[in-house]
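**Q** sharing a sequence plus its predicted fold:
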Amino acid sequence: MNFEQHFTDKQKGMISLALEYADAIGESVDKVYIYTSFENNLYAFDIFFKKNDEYYMLHELSNSVDPSLIIDVLQIGNKDLRDIKQICDKYAQQMPTQMKIVYDNNLKKVSAEYSYDIFHSDSTTLTYRDIFQKWFKEVKNSSL
């Protein structure tokens, strides 16, 4: 396997994780939005969903979600992100500081944006969570 194959496989794993979470709580979703951040050795991973033209944060998809399941999903996603860092290191490739992955579950298509810029680690007030919530609002307001 080469770099692209390893990198893509890990992203597929993140998508599968999100879909498995939705399935585990008895929900079907139209789209999955995955956000990752890696700045100053801080790893962050989060997900939101589109279902029936409404947008839901990970913890909002169902009213009866066990909080430990959400924690497990976030920990597994962070582990996948750490694995991507190892893949980048192994192949001497730069690790993206930010990834925005969108999976259309109806069309079975994925799109992704990668950035290598600094977004929050040089700020005394911004966190990865602020950037994630901003993206959530942008997507929700534009109905992407």
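**A** Looks like it came in fine.
**Q** going by C-alpha atoms from here, please, whenever you check contacts or count neighbours.
**A** OK.
**Q** so which helix or strand takes in the residue nearest the centre of the chain?
**A** Using CA atoms, centre = their mean, the residue of the chain that lies closest to the mean C-alpha position is Ile34, 2.2 Å off. Assigned by DSSP states H and E, Ile34 belongs to strand 31-39.
**Q** structure B:
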Amino acid sequence: MSKVFEDKFSELQADMVSICLEYVEDRAEKIFIHCSLEKKLVSSSFFYCINGKVVERHKLNDALDSEDDFQYDTSGERQSGVLNIINDNIVAMLKLCEEYNREMPTEIKLIYNVAENSLKADYRYDMVYSNYPDKSPDDISMEWFDEIKSNM
């Protein structure tokens, strides 16, 4: 029965990767997805590595070479659509965890390597930002972005 849970949980993560890959039109080296669920607050974010540069989802075109005539569509509508799908998947994960009597992670960090078709997932189960009055899920996501960017 555990296999069924793992398969369903993995499918939801794969769906997050798929929508982020669609957003970037399959033109990225890596995709980074941050998911958060603390005290019933669902939050998510995503960013990319393109041409060796780590960029936020609304700044994808900053990573393009000057001679590249391709432009990403980074409209607010498209960004919101992706975030809505990721957030729906987080809620589905919560329901799945409840159904199988499993603990839901408070934070999930996904790194998808496009060329290798490999997914690395890091889970936390403790409170990441709720215990800090001056931190929000966005702050935690930006800290991860800055960490990844400084290590590239």
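**A** Looks like it arrived, so ask away. As the structure is a prediction and not an experimental result, all values here were calculated from the model.
**Q** show me what Pro133 of structure 2 lines up with in structure 1.
**A** In structure 1, the residue matched to Pro133 of structure 2 (TM-score structural alignment) is Thr124.
**Q** what strand or helix carries its match?
**A** Assigned by DSSP H and E, Thr124 of structure 1 belongs to no helix or strand.
**Q** burial of it, as a residue count?
**A** The number of residues packed near Thr124 of structure 1 is 7, by other CA atoms under 10 Å.
**Q** ok so, going back, distance check, the residue nearest to the centre of structure 1 against Ser16 of structure 1.
**A** Between Ile34 of structure 1 and Ser16 of structure 1 the computed distance is 11 Å (CA to CA, to the nearest Å).
**Q** equivalent analysis for Pro96 of structure 1, please.
**A** Relative to Ser16 of structure 1, Pro96 of structure 1 is positioned 21 Å away (CA to CA).
**Q** looking at these two, which is more packed in?
**A** Pro96 (19 against 14).
**Q** can you verify that one is assigned to a helix?
**A** No. Read with DSSP: H, G, I helix; E, B strand; the rest coil, Pro96 of structure 1 is coil and lies in no helix.
**Q** nearest spatial neighbour of whatever residue of structure 2 lines up with it, skipping sequence neighbours?
**A** With TM-score structural alignment defining the correspondence, Pro96 of structure 1 maps onto Pro105 in structure 2. The shortest distance from Pro105 of structure 2 to any non-neighbouring residue, by CA to CA, 6 or more residues apart in numbering, is to Tyr125 (4.6 Å).
**Q** burial check on that neighbour, number of neighbours?
**A** 13.
**Q** in contact with the match of Pro96 of structure 1, which residues?
**A** Taking CA atoms under 8 Å, 6 or more residues apart in numbering, we find Pro105 of structure 2 in contact with Leu37, Tyr123, Arg124, Tyr125, Asp126.
**Q** if we can go back for a sec, tell me the contacts of the residue nearest to Pro105 of structure 2?
**A** Counting by CA under 8 Å, 6+ apart, Tyr125 of structure 2 touches Glu103, Met104, Pro105, Thr106, Glu107.
**Q** rewinding a little: from the chain's centroid, how far away is the next helix or strand after the strand holding Ile34 of structure 1?
**A** As assigned by DSSP H and E, the chain's next helix or strand after strand 31-39 of structure 1 is strand 42-51. Strand 42-51 of structure 1 has its C-alpha centroid displaced from the chain centroid by 4 Å (CA atoms, centre = their mean, to the nearest Å).
**Q** now do stretch 36-47 of structure 1
**A** With CA atoms, centre = their mean, you get 9 Å for stretch 36-47 of structure 1.
**Q** ditto for stretch 121-130 of structure 2
**A** Its chain's C-alpha centre and that of stretch 121-130 of structure 2 lie 14 Å apart, by CA atoms, centre = their mean.
**Q** report the contact partners of Leu96 of structure 2.
**A** Counting by CA under 8 Å, 6+ apart, Leu96 of structure 2 makes contact with Phe5, Lys8, Phe9.
**Q** and the host helix or strand of it, how far from structure 1 on average?
**A** Following DSSP H and E, one finds Leu96 of structure 2 within helix 76-99. Following the fit onto structure 1, the mean deviation recorded for helix 76-99 of structure 2 is 0.7 Å by mean CA distance after the TM-score superposition for structure 1.
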